[in-house]
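Q: using only what follows, build the 3D model:
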Amino acid sequence: MGFLDHRRTWRYDVAASREACIEAFVRAFSGRGGLVAKASWEVRTTDRGALAIYLGRKGLGAAAGMLTDAGAREQDSAIGSEVALQIEKTGSDRTLCSVRLASSGRIGLPGLLGVTSDARFIRPYMRAVQDELRALDSSVIISHDSRPTNADASAYRVTSEGDTRATPARLEHLEQLVARGVVSRDDAADLITRDGASVRITDDHWQRISGMW
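A: So this is what the prediction gives:
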């Protein structure tokens, strides 16, 4: 699952019952997550499928995140994010279901670009759903939306021949500079300009911070 794949709606056509697919979803969010990116979830079954509610990081990821104010704020904004399983169609021997990030948190300058708070802790569990469904049916048919919702790599626009993309990594770095007092929040906000649906760093602004990256 790639950098923005948590923003896609994933569909699975599985040779399994509705109940088996819901149980697979519950197992995925009750599992271990990534090697470091582990999280706590509350999982509920619903009339249409199931819902996993993000309760925060755990393990080494939680300890590392609490070392910085930025990490703590990111986790706080992510708590309450929801991943939903919806049963779209079911028959005697097959089930069509979808999995999507139904709600999420955003914070700071990265949030201006639609960067999802704690996405690196959410993605492993969405990937685990795929693994659990594949365990039910090794020939599961997997599809997804052609473009991620709310954010897309094309929004990170190059505004000159130089590398002036307002990438999530750069915006996160700028947020860290603000947290350390190197750049004021007002100046940081002035560095980012909206252009329709995208956000970019202009050439003039870029010259002011090019030495900070």
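Q: make it CA atoms for all contacts and neighbour counts henceforth
A: Noted.
Q: please look at residue 112 and residue 194 and confirm they touch.
A: No. Using CA atoms under 8 Å, residue 112 is not in contact with residue 194; the gap is 9.2 Å.
Q: which one of the two is surrounded by more residues?
A: Higher neighbour count among residue 112 and residue 194: residue 112, with 16 against 12, using other CA atoms under 10 Å.
Q: longest helix anywhere in the chain?
A: helix 119-136 (DSSP state H).
Q: which helices and strands does that helix pack with?
A: strand 10-14, helix 18-29, strand 38-45 (3 or more CA pairs under 8 Å, 6 or more residues apart in numbering; DSSP states H and E).
Q: cutoff 7 Å now
A: helix 18-29 (3 or more CA pairs under 7 Å, 6 or more residues apart in numbering; DSSP states H and E).
Q: can you list contacts of the helix it packs on?
A: 41, 43, 49, 50, 52, 90, 95, 125, 128, 129, 132, 133 (CA atoms under 7 Å, 6 or more residues apart in numbering).
Q: again, only using 6 Å
A: Helix 18-29 has contacts (CA atoms under 6 Å, 6 or more residues apart in numbering) with 95, 125, 128, 129, 132.
Q: ok, the fourth one - contacts?
A: Applying CA under 6 Å, 6+ apart to residue 129 gives the contacts 25, 28.
Q: the same query, at a cut-off of 7 Å, please.
A: So residue 129 contacts 24, 25, 28 (CA under 7 Å, 6+ apart).
Q: out of these, who's the most crowded?
A: Going by other CA under 10 Å, residue 25 tops the contacts of residue 129 with 28 neighbours.
Q: what two of the contacts of helix 18-29 are the furthest from one another?
A: With CA to CA as the measure, no two of the contacts of helix 18-29 lie farther apart than 95 and 125, at 20.6 Å.
Q: ok, those two, which is more surrounded?
A: Between residue 95 and residue 125, counted using other CA under 10 Å, residue 125 has the larger neighbour count: 27 against 20.
Q: for the more buried one, give its distance to residue 26.
A: 10 Å (CA to CA, to the nearest Å).
Q: in the protein, which spans are helices?
A: 18-29, 60-65, 69-78, 108-112, 119-136, 168-179, 185-191, 203-209.
Q: one more to line up against the first:
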Amino acid sequence: MITTLDPASITEAFDRADMTFWTRQAPQSDCARLRFLLTRTSGLDALAARLQTKEHVLSQVLAGNTPSGDRILSLRICREVIRIWQPRVRKRAHQKLIAEDGSIGVHFRAEFGFTAGAGSSDDPRLRLMSIWLSPAHTASLLRARERGAKEQELHSIVESATGESYFRVYASRLRAVTLKEIHFIHFSFHSAGS
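A: Predicted coordinates for the structure are as follows:
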């Protein structure tokens, strides 16, 4: 199920990380997943629009007849379930992390550039990095995620937080950070109390 998510998407990196909080597994078949999605949607027409398909196609899937070769639809169904599965469990876990001054580990390979003190470069280079964000940045990122921030806003927060964390570790003076062409990004959570 996790392999259906985009490794370069910050939103989907959160979905992967949040799977560690799940108290039970999400439905496994397309038919079961659609039945679940219908309980969270105003009808088959709205769900079809959300999944960028037609109602009659979803009716076939609900009848157990997934159109052969429609891997894209299966991926969309799976991603949508992962995105909304156990929202209260996730919210509680995020609130606990914020309350305990926890932090988010950001592990990525991307074009990372910066301008700072002598010897720094504004020419982004492909880098593999692992950084723990401050509790303040962790809270900011989790709150943005919870209110449904779009990919670009999450990218800006991660860019800023990563830059500040990186320069805090290496004791340089930060001027600007760029994080682009993400190849993959992964989040992990650490509670200060654990």
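Q: quick check: TM-score for this pair?
A: After superposition, the two chains reach a TM-score (TM-score structural alignment, normalised by the length of the second structure) of 0.25; 82 aligned residues with a CA RMSD of 5.2 Å.
Q: coming back round to it: what angle sits between the longest helix of the first structure and helix 69-78?
A: 50 degrees (axes from the mean of the first three to the mean of the last three CA atoms, to 10 degrees).
Q: just the buried positions in helix 119-136 of the first structure, please.
A: Buried residues in helix 119-136 of the first structure, counting neighbours by 16 or more other CA atoms under 10 Å, are found at 119, 121-134, 136.
Q: farthest-separated two in these?
A: 119 and 136 (26.3 Å).
Q: which helix of the second structure spans the most residues?
A: Ranking each helix of the second structure by length (DSSP H) puts helix 151-170 first.
Q: which other helices and strands does that helix contact?
A: On the basis of 3+ CA pairs under 7 Å, 6+ apart, helix 151-170 of the second structure makes packing contacts with helix 10-18, strand 125-132, strand 176-190.
Q: if you set the cut-off to 8 Å instead, what comes out?
A: Secondary elements touching helix 151-170 of the second structure (3+ CA pairs under 8 Å, 6+ apart): helix 10-18, strand 125-132, helix 135-146, strand 176-190.
Q: residues of it that come out buried?
A: 154-155, 157-167.
Q: swap in stretch 92-107 of the second structure?
A: Quick answer for stretch 92-107 of the second structure (16+ other CA under 10 Å): 93, 94, 97, 98, 101, 102, 103, 104, 105, 106, 107.
Q: could these go into a markdown table alongside secondary structure?
A: Converted to a markdown table, these look like this (DSSP: H, G, I helix; E, B strand; the rest coil):
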| residue | secondary structure |
| --- | --- |
| 93 | helix |
| 94 | helix |
| 97 | helix |
| 98 | helix |
| 101 | coil |
| 102 | coil |
| 103 | strand |
| 104 | strand |
| 105 | strand |
| 106 | strand |
| 107 | strand |
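Q: closest to residue 186 of the second structure out of these?
A: Closest to residue 186 of the second structure, out of all of those and judged by CA to CA, is residue 107, at 5.1 Å.
Q: find the nearest non-adjacent residue to that closest one, please.
A: Spatially, and ignoring its direct neighbours in sequence, residue 107 of the second structure is nearest to residue 130 (4.3 Å; CA to CA, 6 or more residues apart in numbering).
Q: cool, and residue 191 of the first structure?
A: Residue 191 of the first structure sits nearest to residue 205 (CA to CA, 6+ apart), 5.4 Å away.
Q: any idea how far the one you found lies from residue 112 of the first structure?
A: Counting by CA to CA, the gap from residue 205 of the first structure to residue 112 of the first structure is 17 Å.
Q: residue 110 of the first structure contacts residue 168, doesn't it?
A: Yes. The criterion here is CA under 8 Å, and residue 110 of the first structure meets it with residue 168 at 5.5 Å.
Q: coming back round to it: could you give the number of residues near the residue nearest to residue 191 of the first structure?
A: 17.
Q: circling back: doesn't residue 106 make contact with the residue nearest to residue 107 of the second structure?
A: Yes. With contact defined as CA under 8 Å, residue 130 of the second structure counts as touching residue 106 (5.6 Å).
Q: returning to that earlier point: quick one: contacts for the residue nearest to residue 107 of the second structure?
A: Contacts for residue 130 of the second structure (CA atoms under 8 Å, 6 or more residues apart in numbering) come out as 105, 106, 107, 108.
Q: now those residues as CSV including distance to residue 142 of the second structure?
A: Below are these laid out as CSV (distance: CA to CA, whole Å):
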residue, distance to residue 142 of the second structure
105, 12
106, 13
107, 16
108, 18
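Q: number of residues surrounding residue 113 of the second structure?
A: 19.
Q: a helix runs through it, doesn't it?
A: No. Read with three-state DSSP, residue 113 of the second structure is strand and lies in no helix.
Q: how near is it to residue 126 of the second structure?
A: For residue 113 of the second structure relative to residue 126 of the second structure (CA to CA), the value is 9 Å.
Q: cool, and residue 44 of the second structure?
A: 44 Å.
Q: same question, residue 179 of the second structure
A: 10 Å.
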